[in-house]
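Enquirer: Provided below are the primary sequence and the corresponding predicted coordinates.
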Amino acid sequence: MSDRFFVVTGGPGSGKTTLIDALAALGFRHMPEAGRAIIRDQRRIGGNALPWGDRAAFAELMLAWEMRSWSEALAHPGPVIFDRGVPDVIGYLDLCGLPVPEHVARAAKIFRYARTVFVAPPWREIFTGDAERTQDFAEAEATHAAMLRTYAALGYEPVPLPFATVNARAAAVAEHIASQFASATPGDSRSDHRDAFRRP
């Protein structure tokens, strides 16, 4: 487990990626979302591992992406923000009514993140679709519910983001992470990264 890896999850169109971009502007390292990149690549090669095609194959590609992101983040000091995590793959399978393979469940136990998980709730006022985000608002709400169930079942503590400006959301997340690092004690794995957290 890495208690310096913080996941932002939620349904599509909830401001999740916009928030992570704002946190990146504040100096936080971050790992990008799998879904959009996979969809772009599958379209480029004419593949069918897509949310509207072979959903199980799409989930496997997401799992590989998230495990690789987790491993790559180990090389970065200080807190790292993840645009979704390994548990999102389980949430996606749950949403689709597909079984969760044993290796996916095992991955969620091995590739752990900080207990606090930031969840962007469905927000109709900012919800928009595009070529890669084809879900409607009802699907966004269902995705949000699936992610809440999944993370809670895996022992995480979902914390809802406020319905606020992106800057206010970023400040709330940064403050929460800073408080966790400030409370680290000698011997706590977080204490080794407090200096890296202090940005100019």
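Expert: Yep, it's here. Being a predicted model, the structure only gives us computed values, none of them experimental.
Enquirer: use CA for all of it now, contacts and neighbours both
Expert: Fine.
Enquirer: top helix in the chain by residue count?
Expert: Counting residues, the longest helix found in the chain (DSSP state H) is helix 55-73.
Enquirer: buried ones in that one?
Expert: 55-56, 58-59, 61-63, 65-67, 69-70, 73 (16 or more other CA atoms under 10 Å).
Enquirer: what's the helix or strand for the nearest residue to Pro162 once chain neighbours are set aside?
Expert: Nearest-residue entry for Pro162: Arg169, 6.5 Å, with adjacent residues in sequence omitted and distances by CA to CA, 6 or more residues apart in numbering. Following DSSP states H and E, one finds Arg169 within helix 166-182.
Enquirer: which ones are touching the residue nearest the centre of the chain?
Expert: Nearest residue to the geometric centre of the chain (CA atoms, centre = their mean): Arg84, 1.7 Å. Arg84 sits next to 7-9, 33-34, 66 when contact means CA atoms under 8 Å, 6 or more residues apart in numbering.
Enquirer: repeat for Pro158
Expert: Here Pro158 is in contact with 116-119, 148, 151-152 (criterion: CA under 8 Å, 6+ apart).
Enquirer: count of neighbours near the residue nearest to Pro162?
Expert: Arg169 is flanked by 21 other residues according to other CA atoms under 10 Å.
Enquirer: and it, how far is that from Asp94?
Expert: Per CA to CA, to the nearest Å, Arg169 is found 28 Å from Asp94.
Enquirer: here comes the other one, which I'd like you to weigh against the first:
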Amino acid sequence: MKPIIITGGPGAGKTTLVKALSEFGYATFEEASRRLIAEQSRIPNGVLPWTNLPAFAKLCLALMRKQKHQALCHEIAFVDRAIPDIAAYLKIGGCSVERAFAVEGIGYHHLVFACRPEAAIYVQDEVRPHRFEEALQIHQTLVDTYAGQGYQVVDVPWGTVEERVAFIRRASGLLGR
């Protein structure tokens, strides 16, 4: 099965959801951008999205390409964001989106699970500098980008982690697997 994407605006509980899916034995892959921000922040003049978005996007593309390749080695795998997320963030930043992002953005499961930011859990931090209203705008751009690339975007209803995991497992036909 192709890798299943969990996406959505910042502060939507994606990372918690992906961690919970791993507890069912599914292969999971962390959010590449958070990892890269942490790594690049430790480097003098590191490449960060708020200082050089196009260069940061290329770093993300390389890491997410590797994650997608690794995910394809598993029967079932979930990724916390995927290559089309990069294209959406480039659009948000007013940057051009190179063809490589569209080409590399194919090859995932046709269902993309979108988690909408939730005010009750939203926290700004060094890797999430956006106000909540901006997080909602980012979410909509992500949804539009995935739909524009032919993916079927499924809204994950807000609820407990257990309810959200059950929803994704049901919607993707994974109950009992």
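Expert: That came through, no problem. It should be emphasised that the depicted structure is a prediction, and the values quoted were computed from it without experimental measurement.
Enquirer: got a TM-score for the pair?
Expert: Between these two chains, after superposing, the TM-score reads 0.94 (TM-score structural alignment, normalised by the length of the second structure); 177 aligned residues with a CA RMSD of 1.5 Å.
Enquirer: most neighbours among the contacts of Arg84 of the first structure, please name it.
Expert: Thr9 (30 neighbours).
Enquirer: would you say that residue is within a helix?
Expert: No - read with DSSP: H, G, I helix; E, B strand; the rest coil, Thr9 of the first structure is strand and lies in no helix.
Enquirer: what residue in the second structure is paired with it?
Expert: In the second structure, the residue paired with Thr9 of the first structure is Thr7, using TM-score structural alignment.
Enquirer: so that match is in contact with Phe78, correct?
Expert: No - look at Thr7 of the second structure against Phe78 with CA atoms under 8 Å: they stay out of range, at 10.4 Å.
Enquirer: quick one: contacts for Leu136 of the second structure?
Expert: The contact partners of Leu136 of the second structure, by CA under 8 Å, 6+ apart, come to 9, 116-117.
Enquirer: now render those as a markdown table, adding distance to Val97 of the second structure and neighbour count.
Expert: A markdown table is the format used below for these (distance: CA to CA, whole Å; neighbours: other CA atoms under 10 Å):
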| residue | distance to Val97 of the second structure | neighbour count |
| --- | --- | --- |
| Gly9 | 19 | 26 |
| Arg116 | 24 | 24 |
| Pro117 | 24 | 24 |
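Enquirer: the residue located most distally from the centre of the second structure and Ser172 of the second structure: what is the separation?
Expert: Residue distances from the centre of the second structure (CA atoms, centre = their mean) peak at Pro44, which lies 26.7 Å from the mean C-alpha position. The gap separating Pro44 of the second structure from Ser172 of the second structure is 43 Å, by CA to CA.
Enquirer: circling back: what helices or strands is the longest helix of the first structure leaning on?
Expert: Judged by 3 or more CA pairs under 8 Å, 6 or more residues apart in numbering; DSSP states H and E, the packing partners of helix 55-73 of the first structure are helix 34-45, helix 86-96.
Enquirer: how far is it from where the chain is centred?
Expert: Averaging C-alpha positions (CA atoms, centre = their mean, to the nearest Å) puts helix 55-73 of the first structure 12 Å from its chain's average.
Enquirer: what's the answer for stretch 152-172 of the first structure, then?
Expert: With CA atoms, centre = their mean, you get 11 Å for stretch 152-172 of the first structure.
Enquirer: which residue numbers in the second structure go with it?
Expert: On the basis of TM-score structural alignment, stretch 152-172 of the first structure is assigned to residues 147-167 in the second structure.
Enquirer: got the buried residues for that stretch?
Expert: 151, 153-154, 156, 161, 164-165, 167.
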